[in-house]
Structure formats: C-alpha cells, structure tokens
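Q: sequence? don't have it. structure:
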C-alpha cells in the first residue's frame, strides 16, 4: 500500500509541474504576440503620419 501511495504522489507532482510549465510558456508566448502587435500598430501609425495621411 505504501508503494502505491508513493507512485501516486510522484505522478501528482509530475503533472502539477507540467501544468505550471505549459501555463508559463503559453503566457510568455501570448505576451510576445501582444508586444509584436503593438509594435506593428505603432509602426503603421508613424508610417501614416510621415506620409501625410489625413486623419479625419
């Protein structure tokens, strides 16, 4: 019975860490995508302002 409990604890610990790893990497990827989109938006705004686009 003790061995079964030890194996159960090892699996719970492994999957708990795997979940944290996936969430951390997902949030990091999401943050980089957001920074890229903000950068593209700033570039588009500066490009339009420098070429004389009429904002009306």
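A: Alright, I've got the coordinates. Since the model is a prediction, treat every value here as computed from it, not as a measurement. Numbers count the residues shown, from 1 in each chain.
Q: from here on, contacts and neighbour counts on C-alpha atoms
A: Noted.
Q: what packs against whichever strand or helix holds residue 44?
A: For residue 44, the host element (DSSP states H and E) is helix 2-50. Using 3 or more CA pairs under 8 Å, 6 or more residues apart in numbering; DSSP states H and E as the contact test, no helix or strand touches helix 2-50.
Q: tell me how far residue 14 lies from residue 20.
A: 10 Å (CA to CA, to the nearest Å).
Q: swap in residue 46?
A: Residue 46 is 39 Å from residue 20, by CA to CA.
Q: do residue 41 as well
A: From residue 41 over to residue 20 (counting by CA to CA), the distance is 32 Å.
Q: against that first model, consider the following:
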C-alpha cells in the first residue's frame, strides 16, 4: 500500500509540473497564431484601401 501511495505522489507531482509547462507553451503558440492572423487581416485591409476598393 505504501508503494502505491508513493507512486501516486510521484506521478501527481510530475503531471502537475508538466501541465503548467504545456499550458504556458500553448498560450505562447496561441499568441503567435493570433498575431499572425491579425497581421494578415491588416495587410488585406491596407491592400484593399490602397487599390481603391469601394466599401459599401
């Protein structure tokens, strides 16, 4: 029984640390994807304005 509790403690601490790192990295990826999409939309808008597109 003591071995099972020890293994449980080892796995719970390792997954707790792993979850924090995965969350941090996923937020970094999400930020860069959002930034790339924003720049892409801004480029499209500037391109349409510079070519004389009429917004109705």
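A: Structure received. Please read these numbers as outputs of a predicted model, since none were measured by experiment.
Q: TM-score for the pair, please.
A: Superposed pair, TM-score by TM-score structural alignment, normalised by the length of the first structure: 0.81. Supporting alignment: 56 aligned residues with a CA RMSD of 1.6 Å.
Q: the helix holding residue 44 of the first structure vs the second structure, average distance?
A: Following superposition, helix 2-50 of the first structure is found to deviate from the second structure by 1.3 Å on average (mean CA distance after the TM-score superposition for the first structure).
Q: ok now that helix, how far from the chain's centre?
A: Here the centre of helix 2-50 of the first structure is set off from its chain's centre by 3 Å, with CA atoms, centre = their mean, to the nearest Å.
Q: ok, stretch 47-55 of the first structure next?
A: On CA atoms, centre = their mean, the centre of stretch 47-55 of the first structure falls 33 Å from that of its chain.
Q: so how far is the first residue of that stretch from its last?
A: End-to-end for stretch 47-55 of the first structure, by CA to CA: 13 Å.
Q: which bit of the second structure covers it?
A: Aligned using TM-score structural alignment, stretch 47-55 of the first structure spans residues 47-55 in the second structure.
Q: what are the buried residues along that stretch?
A: For stretch 47-55 of the second structure, the buried set under the neighbour-count rule, 16 or more other CA atoms under 10 Å, is empty.
Q: go on, stretch 4-17 of the first structure?
A: Under 16+ other CA under 10 Å, stretch 4-17 of the first structure has no buried positions.
Q: any idea how far residue 44 of the second structure is from the corresponding residue of the second structure for residue 30 of the first structure?
A: Matched to the second structure by TM-score structural alignment, residue 30 of the first structure sits across from residue 30. Distance of residue 30 of the second structure to residue 44 of the second structure, computed by CA to CA: 21 Å.
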